[in-house]
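Enquirer: Sequence first, predicted model second:
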Amino acid sequence: MQTLKKFIRFYKPYKKLFFVDMLCALIASAIDLAFPQILNLLTKDVFTGSSSQIIRSLWIIGIGLILMYIVRYFCQYFITSWGHIMGARMESDMRQELFDHYQKLSFSYYDKNNTGEMMSKLISDLFDITELAHHGPENFFISAIKIIGSFILLAMINVPMTLILLAVTLIMGVFSLFKNRKMRSVFFDNRKKIANVNSRLQDSLSGIRVVQSFANEEIEKDKFCESNLKFLDSKKDSYFIMGSFHAGNSFFQGLLYTVVLVSGGFFIAKGTLRAADLAIYALYIGIFLNPLDVLINFTEAFQKGLSGFRRFLDVVETKPEILDRKGAKPLVNPRGDISYNNVSFRYENDSEVLDNVNISIKAGKTIAFVGPSGGGKTTLCSLLPRFYDVTEGQITIDGKDIRDITLKSLRNCIGIVQQDVYLFAGSIGENIAYGKPDASEQEIIQAAKNANIHDFVMSLEDGYDTYVGERGTRLSGGQKQRIAIARVFLKNPPILILDEATSALDNESERHIQASLEHLAKNRTTIVIAHRLSTIRNADEIIVINQSGIQERGTHDELLNLNGLYSKYYNMQFEGLGD
């Protein structure tokens, strides 16, 4: 019931459309119920008169029935067209709400969940919502009217026969409820299994270059086959249950006709029922069974839609871990003074990554983090834009705790260039403009020039309209990196994070990009995570971090003179280059 209450709120924007749909359903149901009564009236009164009276009455009867069914036509048209449009709009609203919520969820959620499963919840899980949203209330409403109306009219013909009919119907209802409970869990399992299939597909296709480079197509086929067969098994279970459900209800419908025929014959023999009344009674049985048929056939769509909606709720009711504090204010005209004050951090169910770290960076200065993987360098940078929140301590910008600053303004003042550049499917110009969506063409070109990518772009046939491919597959690593730098130039943030931005590039590309990065870092507070130590010689401060925390700090020359860890790392790289 709680799930249904949450589902009902999506009708609110379309309540006028919903009530008109229900009114049309009421009129159509009333017309269906009226026909046997009209036939009963005609056989008792009109068709017992003279032939001339009957013929005169037929014109009126015919025109009346045609008008009645014209009204039914328009009602049915509205129900089928606008009723489904209402359902599709609700599905669209849910999909938009789910996507919007995905945008708010913290990095920790994405650390634990697979992209393919998230896509499954966004697309296939909501696919059946339209049918549930439209046919759910309409089918239950029409069925309730027809079943209750039929029972009343049947009782008016013969009460004992109707009570027998009610007893069989109640047994049928108990059977349906029992099967519905089983179907609910099976259809929910269907959703999980198809999500696993989508997850496996997304994972394999995203890594197709790795798959083919290792000639591991057979391994991927086997893994996909395993997920696919598990989904097939789950579908088979659902069809077995659906088969017994439909077959059982079909048996009960046959039992209803048998009960009517046998009990009707008995009451005719006793003289308490006329043969003509039994014929009318049989007509109402058809009207009574029709909504039962509708409900039975709708059960599958109902359970599918409801299980999809439950998985939808699983996501939208997940609270983002990173939110604006109450009373948080925008950061206005930031200078870029940054302080890490007694900062500690641990990932969920993990050991301490950072312990009591204190770092101060003056506005416009450059600080570099160096050290082995796993020391917490990237984590330190991820805490600044609040991709994660500190476990203890605080980080401030211009003396303000970043948790007291609105997320949007905080992240707007920070530009990030990473080693693994993500380009969106689209043109080069669109990807650069991501740094400032309302940028003019001239601004985009200037950003590209600052990043030393303009000449390359102009050498392409389509220039800034060149399609980059999925994740920028049509471009080299260096070209993608320079587009990412142009994006940050366009954003023009006062604070810059360079996360091993040149470590994956060849020496020639690195020289071009290093020049672009130095231009980008000018007059900005810059944090650099460095792999190649030659790129940070001019940093105002270098901090050496390993699993035990901060080990050394100072300028390049000061650290070399210490003859400690930094000197060791530097000499190892220098010797490697010498070889």
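Expert: That came through fine.
Enquirer: from here on, contacts and neighbour counts on C-alpha atoms
Expert: Will do.
Enquirer: Find the residue closest to the residue nearest the centre of the chain in space, skipping its chain neighbours.
Expert: Central residue of the chain (C-alpha atoms, centre = their mean): residue 122, 2.9 Å from the mean position. Distance criterion C-alpha to C-alpha, 6 or more residues apart in numbering; nearest residue to residue 122, sequence neighbours excluded, is residue 95 at 5.9 Å.
Enquirer: need the contact list for that neighbour.
Expert: The contact partners of residue 95, taken as C-alpha atoms under 8 Å, 6 or more residues apart in numbering, are 122-123, 126.
Enquirer: Now name the helix or strand holding it.
Expert: When secondary structure is defined using DSSP states H and E, the element that contains residue 95 is helix 51-104.
Enquirer: How far off centre is that helix?
Expert: For helix 51-104, the distance between its averaged C-alpha position and the chain's averaged C-alpha position is 31 Å (C-alpha atoms, centre = their mean, to the nearest Å).
Enquirer: Likewise for stretch 2-12?
Expert: Taking C-alpha atoms, centre = their mean, one finds stretch 2-12 lying 18 Å from the centre of the chain it belongs to.
Enquirer: Mind listing what's buried along it?
Expert: 7, 10-11 (16 or more other C-alpha atoms under 10 Å).
Enquirer: Adding secondary structure and distance to residue 350, write those residues out as CSV.
Expert: What follows is these, written out as CSV (DSSP: H, G, I helix; E, B strand; the rest coil; distance: C-alpha to C-alpha, whole Å):
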residue, secondary structure, distance to residue 350
7, helix, 37
10, helix, 40
11, helix, 43
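Enquirer: dropping in the other structure now:
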Amino acid sequence: MENLKKLKPSKDLWVKIKWMGSYAKPAVPFLIFSIIVNIIFAVIGIYNVTVSKSLIDSAISGDSEATIRWLIIMLSITLISMLSSPVTSFISTHSSTKLTQNIQRKIYQHIQCSDWLEQSKFHSVSLLTRVTSDVSNISSAILGTIPSLVSLTVTLVGSFYTLISWAPSIAFAAVFIGPFLILVGKYFSRKLKDLYKEAQEEDVKYRSFMQESIQNIMIVKTFCMEKINMHRLVEIQNNKYKIAMRNTKLSVMTSMSMSFCSSIAYFTIFTWGVLNIAKGVSTYGTFTGMLQLYSKVQAPFSSLASMIPGLISTIAAAERLMEIEAIPVEKMADEKELDDIGSLEVALDSISSKVSSTFNKPNIVFDNVSFAYKANNNILNNINLTIDAGETIAFVGPSGEGKTTMIRLILSLINPTEGNILLSEGNLVKEINRNYRELISYVPQGNTLFPGSIRDNLKYGNPYASDDEIKAALKNACALDFVNELEDGLDTMIGEKGVGISEGQAQRIAIARSFLRERPILILDEATSALDPETEVNVLKAVRALPTKPTCIIITHRPSALNICNRIIKLEKGNLREVSRESILEVASELV
């Protein structure tokens, strides 16, 4: 993002055009086809003016044979236009959809592979708006603007050539007005880029507000925030209204200026034609043909002028998408370039097999690790810790002291400010990175279920799990009984954030999902906080009894979880302190 801001305006524009051009490659065949079709129809359109002129003159002169001939030609042109329209529409829809999906796929891929901490600076609704609205804007510009520019150029040159052969003075009058129209459009479009970005950001505020207030409707109700939320909504809507009115004001002023200039030129040609007919120096067919040709000369200039605001919006949309691509990507161990969706799938498959064959049951080593979310404000200070393979360890301590930060470091969602986190097994030592998430199964804090069936949520841990494996995982998580009691069992549909089941049930499904993943490292971040004491004890016993004997890292505020741990590590003010078995009661009392 910073690199974009440093660019000079002209170079900045060229960079964005090149960026859009790189995404236009899949659409090149359609662009070529569309350009050819547009050129053909531009030529036909100009020729149709000559046909119209000749038809009118033949009819007025009483030449029936010539009139019929010109009628047949005009009918043929009309039929060709009618028959070709459905074909071009289908091809246009195909190309537009494919191009949009291609850009969205690549941007989404980048979001998936981007650095978690940097990505989190963008609101999810902002990312969604960019992937949808901005991508559609760019796709339309690529597939619509280029063929239109070619068509307009051909129409302008052909119409001007024909018009100059009929009336040179009128031709130059028509062309003179063109550059003026473009200048008008350019003048009014200077503010449109900022206005477009402002409108998009305000739309993000609106969507974010609606999404968050609806998702957290229970909090809204229990805190009696309905009236305040309505005031907030009205405020956002008023801002959107003001932006829309400013946009309309610019559009109206641009349209009025262009209409005024066009009307003067049209009136001049109309007057010239009427006077010449009165003097007998021009035919009626020539008069109507000149009016049509003027429209074809003036129309490209008007179209070019009207394209300017759209092009400005497209440049702004490209800038917003380039901001996403400027988010650093998580580095893979082999630093494989992810040029397309296929290479991502191949890379991830390769990583999975390599990691699985590299480590069986690794130790986790914190080597003098410090971390700060903000400069000079360390959350962790010079942490040295080795978690042995197969060990069950608990992180305890007051909220905000770095327990979840430790987990994020192990998951490579964030990287140490200083020091290293290593995986070791025998003589093999590797610095941890995003590749080694393949070794980890994770139960995060809170409700992390997706809308859909219970079966689909469980298969997120293992897409290929059999029903027997699913039931075994549910049994270990003390969830099989309540799932069997549901009318649709595993196929029971749950809503967003697990609506339709209790918090405790949702938490047990999340634990069962982690069991299905069967990895050598299992992380439970407050994973039993919503369970009753008896169920919690049973789940924790199941964790210790897992046949894979994973290294288990537990973050907890529940004393009962400490009984299954080999070691208890207390975090306080960024430092670690191992709690002895003799002090376990003291620690347990602090957690209550």
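Expert: That came in fine, so what should we check first? Computed from a prediction, not measured in an experiment: that's the story for all the values here.
Enquirer: circling back to that earlier point, what's the counterpart of the residue nearest to residue 122 of the first structure in the second structure?
Expert: Structural correspondence for residue 95 of the first structure with respect to the second structure (TM-score structural alignment): residue 104.
Enquirer: How much space separates its match from residue 331 of the second structure?
Expert: With distances defined as C-alpha to C-alpha, to the nearest Å, the gap from residue 104 of the second structure to residue 331 of the second structure amounts to 22 Å.
Enquirer: same thing with residue 88 of the second structure?
Expert: Taken as C-alpha to C-alpha, the spacing of residue 88 of the second structure relative to residue 331 of the second structure amounts to 43 Å.
Enquirer: what does residue 359 of the second structure give?
Expert: Here residue 359 of the second structure is placed at a distance of 19 Å from residue 331 of the second structure (C-alpha to C-alpha).
Enquirer: Compare the two and say which one has the larger neighbour count.
Expert: Of the pair residue 359 of the second structure and residue 331, residue 359 is the one with more neighbours under other C-alpha atoms under 10 Å, namely 19 against 15.
Enquirer: With adjacent residues omitted, what lies nearest to the more buried one?
Expert: Spatial nearest neighbour of residue 359 of the second structure, excluding adjacent residues (C-alpha to C-alpha, 6+ apart): residue 425 at 6.9 Å.
Enquirer: neighbours of that neighbour, just the number please.
Expert: The local packing count at residue 425 of the second structure equals 16, with neighbours defined by other C-alpha under 10 Å.
Enquirer: Residue 138 of the first structure -> the second structure?
Expert: Taking TM-score structural alignment, the alignment pairs residue 138 of the first structure with residue 147 from the second structure.
Enquirer: Now the helix or strand encompassing that match on the first structure. Mean distance?
Expert: According to DSSP H and E, residue 147 of the second structure maps onto helix 135-166. For helix 135-166 of the second structure, the mean deviation from the first structure after alignment is 2.3 Å (mean C-alpha distance after the TM-score superposition for the first structure).
Enquirer: Repeat that for stretch 240-247 of the second structure.
Expert: For stretch 240-247 of the second structure, the mean distance from the matching residues in the first structure following superposition reads 1.1 Å, by mean C-alpha distance after the TM-score superposition for the first structure.
Enquirer: so where is that stretch in the first structure?
Expert: Correspondence between stretch 240-247 of the second structure and the first structure is established over residues 231-238, with TM-score structural alignment as the criterion.
Enquirer: What of stretch 485-502 of the second structure?
Expert: Using TM-score structural alignment, the residues of the first structure aligned to stretch 485-502 of the second structure are 459-476.
Enquirer: what's that stretch in contact with?
Expert: Contacts of stretch 459-476 of the first structure (C-alpha under 8 Å, 6+ apart): 422-429, 457-458, 480.
Enquirer: which residues sit against the next helix or strand after the helix holding residue 147 of the second structure?
Expert: Sequence order places helix 168-189 as the next helix or strand after helix 135-166 of the second structure, per DSSP H and E. Residues outside helix 168-189 of the second structure that contact it (C-alpha under 8 Å, 6+ apart) are 160, 163-164, 250, 253-254, 257-258, 261-262, 265, 269, 294, 297-298, 301-302, 304-306, 308-309, 312.
Enquirer: And those, which of them are buried?
Expert: Of the members of those, the ones counted as buried by neighbours, 16+ other C-alpha under 10 Å, are 160, 163, 250, 254, 257-258, 262, 265, 269, 294, 297-298, 301-302, 304-306, 308-309, 312.
Enquirer: In helices only, show me the residues you listed.
Expert: Secondary structure assignment (DSSP state H) places 160, 163, 250, 254, 257-258, 262, 265, 269, 294, 297-298, 301-302, 304-306, 308-309, 312 from those within helices.
Enquirer: how close does residue 180 of the second structure sit to residue 174 of the second structure?
Expert: In this structure, residue 180 of the second structure and residue 174 of the second structure are 11 Å apart, going by C-alpha to C-alpha.
Enquirer: hmm, I was thinking of residue 221 of the second structure
Expert: Distance from residue 221 of the second structure to residue 174 of the second structure, counting by C-alpha to C-alpha: 65 Å.
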